[in-house]
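*Asks:* Please find the sequence and the predicted model below.
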Amino acid sequence: MVEILKLTASFINDLHDKVLDIVSIGGYQLNDKQLHFIFMALIGIIIFAFTQLIFKQLAKYSITAISFIYSFTVMIVIVFAIEIQQKITNRGNMEFADIAFGLYGFIYFFLIYLLIKLSILAIKTIYKKYYKKTKKVR
């Protein structure tokens, strides 16, 4: 896990330096804050546009799918934050397996939730069909 974070940090640092070099060749003098402002704005707008398209389509079918995606995204942030905090404070072991098992736990409980929800929906549907048939017989 530590190696993955180091590789990611190294990649981002190299990319950062290359972008600064390219921008300075173009005659622009951007400081680190301005560079973050521009890149995070672009990344955020791209993510927003993508999620807007996806969520509009999902909303036609189920708000549960949108809720799951949002919850799963927040869970990813939380489990990474916990593992990074463990590394920084040396309280516990920073392991990728912890992240995976935490997310597996969420997915497992979510599947139980879906099973219960679908079971209730099936019971209601069967009851309505049966109730309508018995009402017509009278």
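*Replies:* Nice, I can see it. Fair warning: this is a prediction, and the values are worked out from it, not measured in the lab.
*Asks:* going forward, measure contacts and count neighbours with C-alpha atoms only.
*Replies:* Fine.
*Asks:* Which residue lies nearest the spatial centre of this structure?
*Replies:* T73 (2.1 Å; Cα atoms, centre = their mean).
*Asks:* let's bring in a second one:
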Amino acid sequence: MEKALKVSAGLINNIHDFIIYISSAMGLSLTDKGLHFWTIGVIGLVLFLVADKIFRRLAKWSISSISFIFTFIFLTVLVFGLEIEQKITGRGNMEFADIVSGLWGFIVLFVVYLIVIGAVYLVKRLYNRKKHKLS
């Protein structure tokens, strides 16, 4: 996990340096704050446009699909934060396997939830069908 964070940090630093080089070559005198303003602003807007398009399509199918995606993303950020906190404080081991295990826990419990919801729906449907036949 620590190695993955170091590789990610190195990649981000290289991209950062490249953007500074390009902006300097274009004659832009961006401060670090200005660079963050424009870079994160553009990334955020592009991400929003893509997410908006995807979520609009999913909303036609089911709001629960959007809820699942939101929850999964939130949990992903949370488990990464927990592992980073473990590394910083030295309490526990920072391991990628912990992240995967936590997210699998959510997926398994979510599948169980879907099975229960599906069973309740099926029982209600069969009950209503039988009730209409008797009337």
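*Replies:* In hand now; what should we look at? Predicted, not measured: the structure shown is a model, and the values here were computed from it.
*Asks:* Residue in the second structure paired with the residue nearest to the centre of the first structure?
*Replies:* By TM-score structural alignment, T73 of the first structure lines up with I73 in the second structure.
*Asks:* circling back: what helix or strand is the residue nearest to the centre of the first structure on?
*Replies:* Using DSSP states H and E, T73 of the first structure sits in helix 63-89.
*Asks:* relative to helix 63-89, how tilted is the helix or strand encompassing K129 of the first structure?
*Replies:* Assessed by DSSP H and E, K129 of the first structure sits inside helix 96-137. For helix 96-137 of the first structure against helix 63-89, the angle by axes from the mean of the first three to the mean of the last three Cα atoms, to 10 degrees is 160 degrees.
*Asks:* elements contacting helix 96-137 of the first structure?
*Replies:* Helix 96-137 of the first structure sits against helix 63-89, with contacts defined as 3 or more Cα pairs under 8 Å, 6 or more residues apart in numbering; DSSP states H and E.
*Asks:* What residues sit buried inside the strand or helix carrying L42 of the first structure?
*Replies:* Assigned by DSSP H and E, L42 of the first structure belongs to helix 32-59. The neighbour-count check on helix 32-59 of the first structure (16 or more other Cα atoms under 10 Å) flags L35, F55 as buried.
*Asks:* With that, I have no additional questions.
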